[in-house]
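Q: Provide a 3D model corresponding to the input given below.
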Amino acid sequence: MKIHIPSETGRLKKVIVHTPGHEVSLVNPELKDELLFDDIIFEEDAREEHLDMLDLFKAAMPEDGEILEIMDLARECLQDADIRRGFVNTLVRELPYENLAAVQKDLQKLSADELLRFVVEGSISPSHHFTLHPAPNLLFTRDLAAVVNDTVILSKAAKRARARESLLMELILKNSDTFSDVKNRIIYTDRSQSIEGGDVLVASDKVVLIGMSQRTTFSGMMGVAGQLLSGNVEHVLAVDIPKQRSSMHLDTIFTFSDENECVVFPPAIEEQTDNVVELSKDGDLIVSKKHSSLKNALETLMETEFTFIRCGGDNRTTQFREQWTDGANVFALAPGVIVGYERNTKTFEALSEHGYKIMDQFDFVDEYEDKQFDYKKSGKIAISFQGHELCRGRGGARCMTLPILRN
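A: The predicted model follows:
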């Protein structure tokens, strides 16, 4: 299967997601912070909201578009007994703090479905007393990897709560037929480093942004940047952002809505200076150049003017409120065709002021589910979808998607 992401906004053709399952119902309020959730989620409503979002994707994608469930990909890999056995050994080796060696023999006896349930929900069986915390963040597939052109960056989670997800993604990259063509083009991160997919944005086939955030370390960024620059990427923009929960990844404060338009959280993007360093290759050396701002860096390297659209509009309070509910975390289905949570009304007003037609998810599906959507004729559209439960986990449309093929 072809894997290729040359930009953030090319028409979406293949994407990996995870519709929330029982794991989100296993989040104890006393453990929610440890599990990286700001609130507990009602499973049934979250599932419905997520499936409605996928219906929206299907209406916008081409006929040969494909939505892949990460659980299905993992389950297919684990059907092979040798792969299943090796994966158990990997879990025991890479998660020493979980004391899995005590139940290694029990895990080796599990079927593919049972082992997958253990990894995601934390239980071996109702009668077995050994349990782990659930992995509710699997919902945010974006953070598990990033595709840049025809190269895949395997993320290394910064927090223990997401370590099993990283191992699950590695299992898929190494064993799934979906990634058979790129197995020799996977970038790995050293054990002591961390980088997550929410910090990697592909401005073009030559320019990639990497956030240095709460979850991506300087060494993780440099390790990945060096390997990208040894390929066909010419410039990596290292963007230093606040190291805090509310802006855990670059895509929580900055996303592309069109080829030269972005939705930004002003306090962390427009009001920051001297926080962007351009990395490029000069022979065998990596050289650096400081830029006064992210806008300046993009306009210099992309040789075009950029428009920054403010999350929350011009009002300071609504900027903070709507960034908190992922107003800056939009996801492009095609150039100028984006989706985001409907609750961020001031962000949608700002998009409207910049020429975007505003539609809700149901109107969009009604109009395009039975006919081919042509983004070249539709003009710019900002589509709102419901996510009152989904947003409790602190992630928007981009967080919940891992694109692997765009036009």
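
Q: Only C-alpha atoms from now on, for both contacts and neighbour counts.
A: OK.

Q: these two touch, right, residue 389 and residue 38?
A: No: under the criterion of CA atoms under 8 Å, residue 389 makes no contact with residue 38, lying 11.4 Å away.

Q: So for the two, which sits in the more crowded spot?
A: Legend: neighbour count by other CA atoms under 10 Å for residue 389 and residue 38, higher for residue 389 (20 against 15).

Q: For that one, which non-adjacent residue is spatially closest?
A: residue 46 (5.2 Å; CA to CA, 6 or more residues apart in numbering).

Q: In a strand, residue 358, correct?
A: Yes: Residue 358 sits within a strand when classified using DSSP: H, G, I helix; E, B strand; the rest coil.

Q: SS state for the closest residue to it other than its chain neighbours?
A: Among residues not flanking residue 358 along the chain, residue 382 sits closest, at 5.0 Å (CA to CA, 6+ apart). Here residue 382 is recorded as strand under three-state DSSP.

Q: Now for the most centrally placed residue in the chain: which residues touch it?
A: For the chain, residue 142 is the residue whose C-alpha lies nearest the centre (CA atoms, centre = their mean; 1.8 Å). Residue 142 makes contacts with 197, 198, 398, 399, 400, 401, 402, 403, as judged by CA atoms under 8 Å, 6 or more residues apart in numbering.

Q: Now show me the structure for the sequence below, then we'll compare the two:
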Amino acid sequence: MKHPINVTSEIGELKTVLLKRPGKEVENLTPDFLERLLFDDIPYLPTIQKEHDYFANALRNRGVEVLYLETLVCEALHTPEIREQFVEEMLIASKANINGAFNQLKNYLLEMTNQQLVDKVMSGILKSEIPSNQKTHLYELTEDFYPFYIDPMPNLYFTRDPAASIGNGVTINPMKRTARKRESLFMKYIINHHPRFVGHDIPVWIDRDYNFSIEGGDQLILSKETIAIGISDRSTAQAIEKLAVNLFENNSTIKKVVAIEIPKCRAFMHLDTVFTMVDFNKFTIHPEILGKHGTMRIYILENGSDGAVQITERNNLKEVLMEVLDLEEIVLIPCGGGDQIAASREQWNDGSNTLAIAPGVVVTYDRNFVSNELLRQHGIEVIEIPSSELSRGRGGPRCMSMPIYREDL
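A: Purely as a prediction, here's the structure:
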């Protein structure tokens, strides 16, 4: 049987991708809890769904198989035992074992169909959903203090972050922010229980229980032998080194891990918000990450002769890319054309966050017209998707997609 996971580059022809259609979890955002749930604004659900459907159809029109996270999770919960284990793990991850509502919520969820259960876990459980005569704790009665037993997960439509494909394996990522920690649990159940994946040897290069955070938006597969990872607000140096060790020790094809420091702020959340690969030797970049005189702090991790990780430092991104990809020329295409205003505006709306679906073919947000035109001038085919509501979550087409299978280059 064909292995279900294969991602050995950023630009190989995309064959299968995992998406999450925005749902009720987005409507459960309110102004009081935006910061807690990592949003700056509240998307309008009917429009964000239309935009996301347009995105999915744009991929299908290019021959890409689109899988949905919510569907795969439902199909993975195919026995009573798996369902119960999933509910218990999700409630523990949601701190329901601490706040005292564990048993009420477990029974409430297990009475639902799989679809209802998954939708409810993703959208959040309000205190008002449990009858008053079943409430035995003070915090349950103070609904005006905080309305949720279990928070909604509005960031789920950014499927790139909770898990990432590397070769024939995956990282099931320990997420940085509390609002997103539960998201990787869905992929754990899909990999372990869904018929599409069960029975295949799928290495887990790092799992969600590791003590230091790393997220998929910081993981870029430059080639079959090289991966770039951002040392960012969301991904730690400790987790990057742990991932490198696991890749080197477990017969992965990865020979080099290029760790790139980027500013640790919300605007530069992950490496892919400021840097993506669009062709064999072409990359989008937000000029501000280059630092003074174009210098950066970059580290190349390799497997040393004694089994220890060997680390060497570099400071020029272009030179590093030419070195690890064995290329004589690298083209860095600046977000917003490098203009002070356009670059800042379009980077905020993920002008550098492109999803390559083949070499030289990318999906982008339509609103980033300066960056899109510049990509076209560099010979890149640009497929634009509407983005008035999708962009409110501060993530672009790459953020919204987890490639499962790409053709090798």
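
Q: picking that back up, and the residue nearest to residue 358 of structure 1, how many neighbours?
A: Around residue 382 of structure 1 there are 26 other residues, counting by other CA under 10 Å.

Q: Roughly how far does it sit from residue 323 of structure 1?
A: 17 Å (CA to CA, to the nearest Å).

Q: go on, residue 135 of structure 1?
A: Taken as CA to CA, the span from residue 135 of structure 1 to residue 323 of structure 1 is 24 Å.

Q: can you check residue 239 of structure 1 too?
A: Distance from residue 239 of structure 1 to residue 323 of structure 1, by CA to CA: 18 Å.

Q: Those two: which has the busier surroundings?
A: A count of neighbours by other CA under 10 Å puts residue 323 above the other of residue 239 of structure 1 and residue 323, at 24 against 21.

Q: any chance you could map the strands in the stretch 201-350 of structure 1?
A: Under the criterion DSSP state E, counting those that start in this stretch, strands of the stretch 201-350 of structure 1 are mapped to 207-212, 235-240, 254-258, 261-264, 276-282, 285-291, 307-310, 331-334, 337-341.

Q: As TSV, the ones you listed with distance to residue 152 of structure 1 would be great.
A: Listed next are the strands of the stretch 201-350 of structure 1 as TSV, based on distance: least, CA to CA, whole Å:
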stretch	distance to residue 152 of structure 1
strand 207-212	13
strand 235-240	16
strand 254-258	20
strand 261-264	24
strand 276-282	19
strand 285-291	21
strand 307-310	28
strand 331-334	19
strand 337-341	24
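
Q: closest one to residue 75 of structure 1 among those strands?
A: strand 331-334 (27.1 Å; CA to CA).

Q: which part of structure 2 lines up with that closest one?
A: Residues 355-358 of structure 2 are matched to strand 331-334 of structure 1 when aligned by TM-score structural alignment.

Q: Surely the residue nearest to residue 358 of structure 1 and residue 351 touch.
A: Yes: with contacts counted by CA under 8 Å, residue 382 of structure 1 reaches residue 351, the gap being 7.2 Å.

Q: which position in structure 2 aligns with the residue nearest to residue 389 of structure 1?
A: Under the alignment defined by TM-score structural alignment, residue 46 of structure 1 is paired with residue 48 of structure 2.

Q: In this structure that match contacts residue 20, no?
A: No: applying CA under 8 Å, one finds residue 48 of structure 2 not in contact with residue 20, separated by 11.8 Å.

Q: Go ahead and name everything in contact with stretch 390-399 of structure 2.
A: Applying CA under 8 Å, 6+ apart, the external contacts of stretch 390-399 of structure 2 come out as 39-43, 48, 51-52, 155, 158-161, 217, 272-273, 348-351, 353-356, 363-365.

Q: picking that back up, so which of the contacts of residue 142 of structure 1 wins on neighbours?
A: Highest neighbour count within these: residue 198, with 31 neighbours (other CA under 10 Å).

Q: What is the neighbour count of the residue lying closest to residue 204 of structure 2 once chain neighbours are set aside?
A: Using CA to CA, 6+ apart and skipping the chain neighbours, the partner closest in space to residue 204 of structure 2 is residue 170 (5.1 Å). Look at residue 170 of structure 2: counted by other CA under 10 Å, it has 23 neighbours.

Q: element containing the corresponding residue of structure 1 for residue 170 of structure 2?
A: Here residue 170 of structure 2 is matched to residue 152 in structure 1, going by TM-score structural alignment. In this assignment (DSSP states H and E), residue 152 of structure 1 forms part of strand 151-154.
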